[in-house]
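In: following is a predicted model, sequence given first.
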Amino acid sequence: MTRDVQITFDCADPAGLAAFWAEALGYRLADPPPGFASWEQALDAMGIPPDQRNNASAVIDPEGRGPRLFFQRVPEDKETKNRVHLDVRAAPGLDGDARMAALEAEAERLISYGATPIRRHDPRPPLDAGHLVLADPEGNEFCLD
């Protein structure tokens, strides 16, 4: 039996991190509950105080293929390297210099949204086609490959 998967991020700013990952992956914010035109209306109806409205956020794949990403506020800061990370496929079908140029271009786009470059791994055939390691705005590492 297969199961749906949701990937959860502990973070300080759920709305900000959700916006970054929506941009990085071509996702969109999850819709508000049925019967509400906006999240503000839903949160008002639920009685959620304004200072708690950034406790959680979620983004979804508009085509319904990828997993839902859920962002939840936690009090502690990130302290160590991720044990699990996302690989963002940014250069499918490309090799060599063309692949690395496409990865660098995508890295620059994501840097403009708050990503931080960490390191570059140049291609080492036959098994490693090369990739870039970046961190999202809260320091979660991910790869562009």
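Out: Good, I have the coordinates.

In: going forward, measure contacts between C-alpha atoms and count neighbours the same way
Out: Fine.

In: which elements pack onto the helix ranked longest in the chain?
Out: Ranked by residue count and defined by DSSP state H, the top helix of the chain is helix 96-111. In terms of contacts (3 or more Cα pairs under 8 Å, 6 or more residues apart in numbering; DSSP states H and E), helix 96-111 is packed against strand 131-135.

In: list the helices and strands the strand it packs on packs on?
Out: helix 96-111, strand 116-121, strand 141-144.

In: let's see it at 7 Å
Out: When contacts are defined as 3 or more Cα pairs under 7 Å, 6 or more residues apart in numbering; DSSP states H and E, strand 131-135 sits against strand 116-121, strand 141-144.

In: now the helices for this protein?
Out: Ranges of helices within the chain are 14-25, 39-46, 96-111, based on DSSP H.

In: among the ones you listed, which is the most enclosed?
Out: helix 14-25 (a mean of 19; mean count of other Cα atoms under 10 Å).

In: do you know how far the nearest residue to residue 135 once chain neighbours are set aside is from residue 101?
Out: The spatial neighbour of residue 135 that comes closest, neighbours along the chain excluded (Cα to Cα, 6 or more residues apart in numbering), is residue 141 at 4.2 Å. Separation of residue 141 from residue 101 (Cα to Cα, to the nearest Å): 20 Å.

In: included below, for side-by-side comparison, is a second structure:
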Amino acid sequence: MSSMANLKELDVSFNELESVPESLCYATTLVKLNIGNNFANLRSLPGLIGNLEKLEELDMSNNQIRFLPFSFKALSQLRVLHTQQNPLEELPRDVIQKGAQAVVQYMNELVEARNTKSQSTKQKKSWVDSICFLCKSTN
């Protein structure tokens, strides 16, 4: 991993990649990443992509990426984002058109909403479990 310690730019476009290795996410000095044009082969981003805190430019165009990992919200320095020709499912086109920071903000809000929903579900389960316990103990 020390060989990537000073990596600033990486272009692996047009290589028919099937995946981006998680280990790339430890290249924390990376500023520009081009994984575009891997076409039908590249279907996802690594879950730890948010570790690339200095990333300013990401080209992931012309792939088959459907979802952005939750860690995407940590890319606070991202200024340029190319997502064209990906079947992104959770990202509204109008958010993409507003730019990279709008996408990062959207991911923040999405994660926050899911966390809130998850907590609400846990509280409901806890409440229902308590009632079930009370019902069993009174019988």
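Out: Looks like it arrived, so ask away. Treat the numbers as computed from the prediction; the structure is a model and nothing was measured.

In: TM-score for the pair, please.
Out: Counting by TM-score structural alignment, normalised by the length of the second structure, the TM-score of this superposition works out to 0.22. Behind it: 57 aligned residues with a Cα RMSD of 5.0 Å.

In: which ones are touching residue 116 of the second structure?
Out: Applying Cα atoms under 7 Å, 6 or more residues apart in numbering to residue 116 of the second structure gives no contacts.

In: element containing it?
Out: Residue 116 of the second structure belongs to helix 100-138 when assigned by DSSP states H and E.

In: which parts of that helix are buried?
Out: 100, 101, 102, 103, 104, 105, 106, 107, 108, 110, 111 (16 or more other Cα atoms under 10 Å).

In: closest one of those to residue 137 of the second structure?
Out: Distance to residue 137 of the second structure across the buried residues of helix 100-138 of the second structure (Cα to Cα) is lowest for residue 111, with 38.5 Å.

In: just the angle for the longest helix of the first structure relative to strand 116-121, thanks.
Out: 170 degrees (axes from the mean of the first three to the mean of the last three Cα atoms, to 10 degrees).

In: can you check what angle separates helix 96-111 of the first structure from helix 14-25?
Out: Going by the same axes, to 10 degrees, helix 96-111 of the first structure makes 160 degrees with helix 14-25.

In: state the distance from the residue nearest to residue 135 of the first structure to residue 117 of the first structure.
Out: In terms of Cα to Cα, residue 141 of the first structure sits 9 Å off from residue 117 of the first structure.

In: can you list residues touching both of those two?
Out: Between them, residue 141 of the first structure and residue 117 share the contacting residues 133, 134, 135, judged by Cα under 7 Å, 6+ apart.

In: roughly how far does the last one sit from residue 142 of the first structure?
Out: Spelled out, it's residue 135 of the first structure. Distance from residue 135 of the first structure to residue 142 of the first structure, by Cα to Cα: 6 Å.

In: ok, now the first one?
Out: Taking Cα to Cα as the criterion, residue 133 of the first structure is separated from residue 142 of the first structure by 6 Å.

In: hmm, residue 81 of the second structure is touching residue 58, no?
Out: Yes. At 5.0 Å, residue 81 of the second structure counts as touching residue 58 under the criterion of Cα atoms under 7 Å.

In: shared neighbours, these two?
Out: Contacts common to residue 81 of the second structure and residue 58, judged by Cα under 7 Å, 6+ apart, are absent.

In: in three-state terms, label residue 81 of the second structure for me.
Out: Of the three states, residue 81 of the second structure takes strand under DSSP: H, G, I helix; E, B strand; the rest coil.

In: contacting residues for it?
Out: With Cα under 7 Å, 6+ apart, residue 81 of the second structure has these contacts: 57, 58, 59, 99, 100.

In: quick check: residue 103 of the second structure touching residue 96?
Out: Yes. If you go by Cα under 7 Å, residue 103 of the second structure and residue 96 touch, sitting 6.1 Å apart.

In: can you tell me the closest non-neighbouring residue to residue 111 of the first structure?
Out: Once flanking residues are discounted, residue 111 of the first structure sits nearest to residue 117: 7.4 Å by Cα to Cα, 6+ apart.

In: what's around that neighbour, how many residues?
Out: As a burial measure, residue 117 of the first structure scores 19 neighbours (other Cα atoms under 10 Å).
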